[in-house]
Structure formats: C-alpha cells, structure tokens
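J.: Pasting the sequence and the predicted model now:
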Amino acid sequence: MIYLDYQATTPVAPEVVQATRPWAENHFANPHSPSRWGREAAAAIEVARDRVENAICLPGGSVAFTGSATEAINWALKGTIERAKGRNRIVTIATEHAAVLDSCEWLEAQGCDIIRLPVAPDGLVDLGDVKAALDERVGIVAAMLVNNEIGVIQPVAEIAEAAHEVGAFMLCDAVQGLGRVTIPLGPDLIAVSAHKIHGPKAIGALWMRQGAEPAPLIHGGGQEQGLRSGTLSPALCVGFGMAAKLAAERGRQDHDHIELLWQAAMAALGPDWIVNGSSDQRYHGNFNLRREGLDAARLISDLRDIAFSLGSACASGSGRPSHVLRALGLSDTQARSSIRLGFGRYTTEDELVDAVTRIDAAARAQQDIAA
C-alpha cells in the first residue's frame, strides 16, 4: 500500500507510539484525582500542553485540550457568540471545513447572521471582500489557514487585523497548518488536531488568546481551565504532546522533504492534469488535481493499493461534489474528475513517483476505453 491521504490522517509517529504506551497500559489514573498517580498523570498532561503551545508558537495564549478539532471549532464559534454581547454576525469563507460551515448553519438557525464570502478561482478570498463584510455587528471571523481539500493558504494575519479593527475576534482553523506552515500572529482562537501531525486520533485543542476565551460548550467538572469539562486521557494528551514536539523539531526537515516530493510529483505527471487552486500560495503536500473526462471514483477503485481521495474525508461518502471545488467555479463534472494526493514525512520519493505514474496511466486507460 502506498499511502497518499495525509490530509485525512497521518501515520502515527513511532516516537508517539512509544511515548503513549506506558500511559495506556500502566499509568491509567484519572489526572484530576489528588492521588500520587493522579498527580503524575496531571504533570504529564502539562508537559504535553507546553509542547502543543510551543508548536503553535504564539505569545499571550494557552491551550485547552478537546476531543477533536471539530469540538474546538464548535466551541470557539458558539462560545464566542454567546459572549459577544449582541454581536451576532459571523463572517467566514465558502471553502471552510464542514466543522465551521455546519456550526455557522446551526447558529444561523438560532438567529445569527452568517456571511459566507466567495473565493477566486485560485481558492483565495479577496481581502476587500473581507473588509466590506466587517462592521460592529460582527462577533467573530473564521478562516482556515491551509485548506484541507486544495491546500491553499489564506491571508490569516491580514484577516485577523481587519477583524480586530471592528472589535471582532478571529478564529483560525489551523488543523492542516500546524507543523506544516508557520501560524501567523493575529488569530484569537486556533483549532488544531493531533492526528494530522502524526499523533493519535480523538484529541484536539483550542488555543485561546488571553481575554478571548469562549463560553463553555461542554458543562460538568470544568477540568480544562474551568472552560471545558470531561476527564482527559493522559495517553492521548502525551501522544499529542510528542507529535507536537516532533513537528516543532522537524519543521525544516519536513518542509524540505515536502518540496522535494512536490517537484518529483510535478515532473512525473503527464501534461493533461490541472492543479486545483493556487500553485504558489499553497502547502505543497496537498496535491489536488483534475483531468478532463476522468471518473475519479472509478480511478480509486482501479488502484486499490494506493490510498488517495476525492477530497475531504468528512464528506467523501455524501455523493455530492466538493463544496470547495464548486466554490472555485468548477462544474460538478470537473469536481468529480478531481483527486487529492496527500504526502508527508514518511512518504518516499520512489513510492510517490510510482503512484503518480500509475495514476496517470490508469487515467489514460480510462480515456482510451471511452474513445
């Protein structure tokens, strides 16, 4: 199996497995217990918290662990609006992850005003559109740093600055950005996930600038800073912390490896493929491509030993064309002729070139049969 689905999830790093095992097997105490074992678990979680905060690398804020980045996004949006004191307008972008768009849809049903900004054919939002949508009614602006489907990098720092000018908060979904690109100064709230950086699933985090903490979404014991309730898993927190530590330490090495893979994939592709989204302002480990006349679903079926996708794993079973690709102006047919190749730390150049060459050959075979 050649694994090219890094945007859906990443392989768990061996160091993460090693760090997690003792906390899953023997150190099972509740970290919120006053016992010695409980205090040891709590101390391990604080080390993990420091490592995640260090990987985010922004001043003036702290991390609260959550069950997922989806939870963190729901909490950020709904909790901020709850505390916004009459500011019930949200500005976001049409290409955001479903966690943002569906939360906004729910809030819209509760009486919020939602502005969903379009993007250009390259996938980037126009800053003029952002500024035109902002006024004193806006409570929060939500923008993804690296798009999960097409990899384009939005101007998050500039969006945050514009939001602050009207007194609004800014949420950045940095799930696909953490460990891959620098998280810029500006956001008040940042959602991240462990399993996108070679950590375990079922744990995420919300970074909160001091003074921008949202109202609680989950009520109970208030274990996380009195803001998020629920017993934390030491194993998952330690795993996230180790993954974050590796991401911070290996940032340059991983970046250089991705650039090498991107160039190799570009060279191996035939001339009939088109890159969806900006080729320049993007993370190069996300390769979203289309080919006229391609049946992308059939291509996946034909190449079962290569793991790649049609787009977001969250929406892959819906049967609907990607909302991100449609926002670029692509037709339903073009969207269904698109594939996403995601590669990273553990992808080798040889296996990527082999996979891309076979994908191209299978696509050409489809066209030959159709002709």
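T.: Yep, that arrived. Residues are numbered from 1 along each chain as shown.
J.: Please make it C-alpha for all contacts and neighbour counts, starting now.
T.: Noted.
J.: can you pull out the strands in the chain?
T.: 2-3, 61-66, 89-93, 113-117, 138-144, 169-173, 189-193, 204-209, 274-275, 286-290, 306-307, 338-342 (DSSP state E).
J.: Of all the ones you listed, which one comes closest to residue 215?
T.: Set against residue 215 and scored by CA to CA, these come closest in strand 204-209, at 11.7 Å.
J.: Next, the residues that contact that closest one from outside, please.
T.: The contact list for strand 204-209, computed with CA atoms under 8 Å, 6 or more residues apart in numbering, reads 53, 60-69, 71-73, 76, 187-194.
J.: swap in stretch 154-169?
T.: Contacting residues not belonging to stretch 154-169 are listed as 124-125, 127, 130-131, 134-136, 138-141, 143-147, 170, 172, 184-189, 212 [CA under 8 Å, 6+ apart].
J.: which of the residues in stretch 59-70 are buried?
T.: Judged by neighbour count using 16 or more other CA atoms under 10 Å, the buried positions of stretch 59-70 are 61, 62, 63, 64, 65, 66, 67, 68, 69, 70.
J.: Enumerate the positions of stretch 86-105 that are buried.
T.: So stretch 86-105, judged by 16+ other CA under 10 Å, has buried residues 87-101, 103-104.
J.: Show me these that map onto helices.
T.: Of the buried residues of stretch 86-105, the ones assigned to helices by DSSP state H are 98, 99, 100, 101, 103, 104.
J.: any idea which of those is closest to residue 370?
T.: Nearest to residue 370 out of those is residue 98 (CA to CA; 34.9 Å).
J.: ok, structure two:
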Amino acid sequence: MHEHPIYLDHNATAPLLPEVVDAMVPYLREHFGNPSSAHVYGRQAKAAVDQARARVAVLLGAAAEELFFVAHGTEANNLAIRGVLAALPEKRHVVTCVTEHPATTEPCRQREKQGGQVTWLPVDGEGRIRVSEAVAALRSDTALVTLMHANNETGVLQPIAEVAREARARGVLLHTDAAQSVGKLPVSVEGLGVDLLTVVGHKFGAPKGVGALYVRKGTPVRPVLLGAGHERGLRPGTENVASIVGLGVACEVALRTVETEAARVRGLRDELWERLRARVPGLALNGHPVERLPNTLNVRFPGVSGSALLTATPEVAASTGSACHAGEESASSIITAMGVEPSAALGSVRLSLGRMTTQPDVVAAAEALAAAWKRLARG
C-alpha cells in the first residue's frame, strides 16, 4: 500500500483549499456564537453566514436571498424534489433520468410508491438524454423536471438549458443537481434557466457536511424538515457556521480561478487519456468526448475488472462505478444505461483530476495503470 498514492478521485471529494481552512479556524475557536442569538457572538456568526451566502450567490449569478444552506447534496435534492411536490399536490408527475444520483432517484421512487408517476428518460450511447424525449414527457400535471448537470461517474453534461427553456414555456419547474459542476465549470442559474439548483461544498474545496440549494424567487417549495424558522423557514436547524464560511470562501476562489483551472485540468485529463490509449489496446471512453466535465475521464479497460485493476495499482487512488455485493461485482448502471454490455462495463475506472493534480502525476498514473493492466491481461 502506497502511503501517498496519486489522488485521482476528486469527484468523490476534493481536498480542502488552504484558504478555506484558514477562514474556518476562527469559527471553530473564538467565533462560536449561534447565528440566531441577538448578542455580539450571535451577530458575528450571522454576519459570517450572510457573507458566505452572498459569495455563493455571486458564483451562481443569483440573489443572496435565493440561497439556502443545507448539510449536503442529498438534503438539497430531497428538499428540491419533495419540497416542490409538497407545494404542488395537484401535480403528481415528475420527469427525471435513469443515470441520476441516488439522492434524486430515491425521492422519485418514493413518489411512485405514493401513487405519483415518474418518467425515467433514457440516455444515448454517450450518456446524454435527448431533448425531444424530455419535452415529449412533459404533461399538464408535471410538477418538476429534475436532471443532474454533470454525471458523477462519467462527467457527462446534460442539455439543461435546452430542457429548462421548454419546461418553462409549459409552466414546469426544473431542478438540476449541480454537485459535480459547480466549482469545476462556470455555472450560472440564469444561463441554465433553472428554478432550483444543488451545490455541494466538498466537491470543490469546501468541507464535507455543507451545501446549498438555490431556489428562484417565487418557486413553490415547502420544507422537508420541521422545526424552527432557520433559513427563512425553509431549512430548520442551527447553521453549521464554520463550514458555511468555508463554502463561501471556496466559491470566492472558484469565481476567480474556475476558467483557468478548468483549462489546465482539461489538458491534463486529455494527456492522461492519450497516454493510456497508447499503452492499452482496446481502451474505450465512457461518455461524451466533449460534453463532459474537464476533470473527468471514465474509461473501460478490456479483459479485466476495474476493481481488480485498481487493487493492482496501489500507486493510484481512483474509483470504479461498480458495486460489490456478497463478494460479487456488478457493473455500473450508469455505464450499462449507455448500452455497454455488463461484462465490458466491469472494466470501467473513473479517473477524476483536481487542483492538486500535476503533469508528473498524469505520467506516473498512466504508466502504473497500463503496467497493471498488462499484468492482469496476461493472466
């Protein structure tokens, strides 16, 4: 086991930015107040939360009062989906996609169990929905379309703006889970045309345990949790001040650097792909060659399982999309939804780069993965 393997799992979580740590420390020590308290300690905490909210809003091109802090992306997605459905009880239909994260699919399945209806859009061979099929699924009783902006396994970007435009013309709300895209790409709520959008801090340098939900002014949504009137009554519970401060700083850093960092990481990702492809005959790309996150490379290694390959490559910390139950490995449903045979899909590995990734890392990772593949392929 290598003590410090090359970290290529940034879609799982990103390391904390140094600026984020520095900003958080005072709120873990001396600034300990409850933002709901009227005294000076509470006012200090509230001012920090307000500043962070403004920073998140600026990154997204939103108004500060349209941002609500939550604990994580799962909560944000549940609040968006279940909150809208609770606010629109007369509308019982939802449109989503077969490759969504469980934080979206599970609330949608719950809706089906409760007697509602869900249209599950398929994806094409490159992992994207067809706008025409999304539009055809819209009905008079459709409450919400919920589609992730970027897939967590393949990085594939969905045509959110096109679907949102058609949904809005029909009076249907659209939520996008932007957990993987915010901080990695420029993301604008107006550019996408969405009504609700999920932000997750730990995907771009903020701590785990904090996120945000953008709710366009006037969007009907009810709280999922019941309690006091925190977050203007939509999300009760005392705010996680230090982590919220960290999220705000991560957004401020992203605002300054997201375009240049995306270009840098895209170049490294493409170099990694070319180096692997030159050494591994039959290597295949999972997902769209262009419409995907700049940091994400999901590839299928022929003749081996992805988990076995990563076990044989301790120099690299990455992940597969497969699941292992009772000792039996199963292929990722994201990859098989694109029409890839399960036996081939088992060879998939997700390599996701980030701010800490360097060009020597890419060279070393490609060499290590290719060498491990050759050893395994020889049997």
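T.: Received, thanks. Because the structure is predicted, anything quoted here is derived from the model rather than measured.
J.: who wins for proximity to residue 262 of the first structure among the strands of the first structure?
T.: strand 286-290 (8.1 Å).
J.: Tell me the residues of the second structure aligned with the closest one.
T.: Following TM-score structural alignment, the aligned partner range for strand 286-290 of the first structure in the second structure is 296-300.
J.: Repeat that for stretch 185-205 of the first structure.
T.: For stretch 185-205 of the first structure, the aligned range in the second structure is residues 192-212, judged by TM-score structural alignment.
J.: Can you point out the buried residues in that stretch?
T.: 192-208, 210-212.
J.: Over to it now: how far is its first residue from its last?
T.: The first and last residues of stretch 192-212 of the second structure sit 17 Å apart, counting by CA to CA, to the nearest Å.
J.: can you tell me which residues contact residue 245 of the second structure?
T.: Residue 245 of the second structure is in contact with 20, 23, 24, 48, 49, 51, 52, counting by CA under 8 Å, 6+ apart.
J.: Alignment lookup: it to the first structure.
T.: Looking across to the first structure (by TM-score structural alignment), residue 245 of the second structure lines up with residue 238.
J.: Repeat that for residue 180 of the second structure.
T.: When the two structures are superposed using TM-score structural alignment, residue 180 of the second structure falls opposite residue 176 in the first structure.
J.: burial measure for its match, as a count.
T.: Each residue near residue 176 of the first structure was counted by other CA atoms under 10 Å, and the total is 27.
J.: So which bit of the first structure is stretch 99-116 of the second structure matched to?
T.: Stretch 99-116 of the second structure falls opposite residues 95-112 of the first structure when the two are matched by TM-score structural alignment.
J.: same deal with stretch 155-163 of the second structure?
T.: Mapped onto the first structure using TM-score structural alignment, stretch 155-163 of the second structure covers residues 151-159.
J.: any idea how far residue 63 of the second structure lies from residue 346 of the second structure?
T.: 44 Å.
J.: What of residue 115 of the second structure?
T.: Plainly put, residue 115 of the second structure is 35 Å away from residue 346 of the second structure if you go by CA to CA.
J.: Between these two, tell me which one has more neighbours.
T.: residue 346 (28 against 10).
J.: which non-adjacent residue is nearest the counterpart of residue 339 of the second structure in the first structure?
T.: By TM-score structural alignment, residue 339 of the second structure lines up with residue 329 in the first structure. Nearest non-adjacent residue to residue 329 of the first structure, counting by CA to CA, 6 or more residues apart in numbering: residue 121, 6.2 Å away.
J.: So what does that neighbour match up with in the second structure?
T.: Match for residue 121 of the first structure (TM-score structural alignment): residue 125.
J.: residues touching its match, list them.
T.: For residue 125 of the second structure, the contact set (CA under 8 Å, 6+ apart) comprises 287, 338, 339, 340.
J.: Over to residue 357 of the first structure?
T.: 268, 269 are the contacts of residue 357 of the first structure under CA under 8 Å, 6+ apart.
J.: which residues does the counterpart of residue 221 of the first structure in the second structure contact?
T.: Using TM-score structural alignment as the criterion, residue 221 of the first structure maps onto residue 228 of the second structure. Applying CA under 8 Å, 6+ apart, we find residue 228 of the second structure in contact with 236, 237.
J.: From residue 26 of the second structure, how far out is residue 228 of the second structure?
T.: Using CA to CA, which is the criterion applied here, residue 228 of the second structure is 27 Å from residue 26 of the second structure.
J.: and the strands of the first structure as TSV, adding distance to residue 226 of the first structure?
T.: Output for the strands of the first structure, formatted as TSV (distance: least, CA to CA, whole Å):
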stretch	distance to residue 226 of the first structure
strand 2-3	40
strand 61-66	10
strand 89-93	26
strand 113-117	29
strand 138-144	22
strand 169-173	21
strand 189-193	17
strand 204-209	13
strand 274-275	46
strand 286-290	37
strand 306-307	41
strand 338-342	38
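J.: now the end-to-end length of stretch 123-137 of the second structure.
T.: Using CA to CA, one end of stretch 123-137 of the second structure lies 14 Å from the other.
J.: How far off centre is it?
T.: If you compare the mean C-alpha spot of stretch 123-137 of the second structure with that of the full chain, they lie 20 Å apart, counting by CA atoms, centre = their mean, to the nearest Å.
J.: Could you do stretch 220-233 of the second structure as well?
T.: For stretch 220-233 of the second structure - counting by CA atoms, centre = their mean - the centre lies 24 Å from the chain centre.
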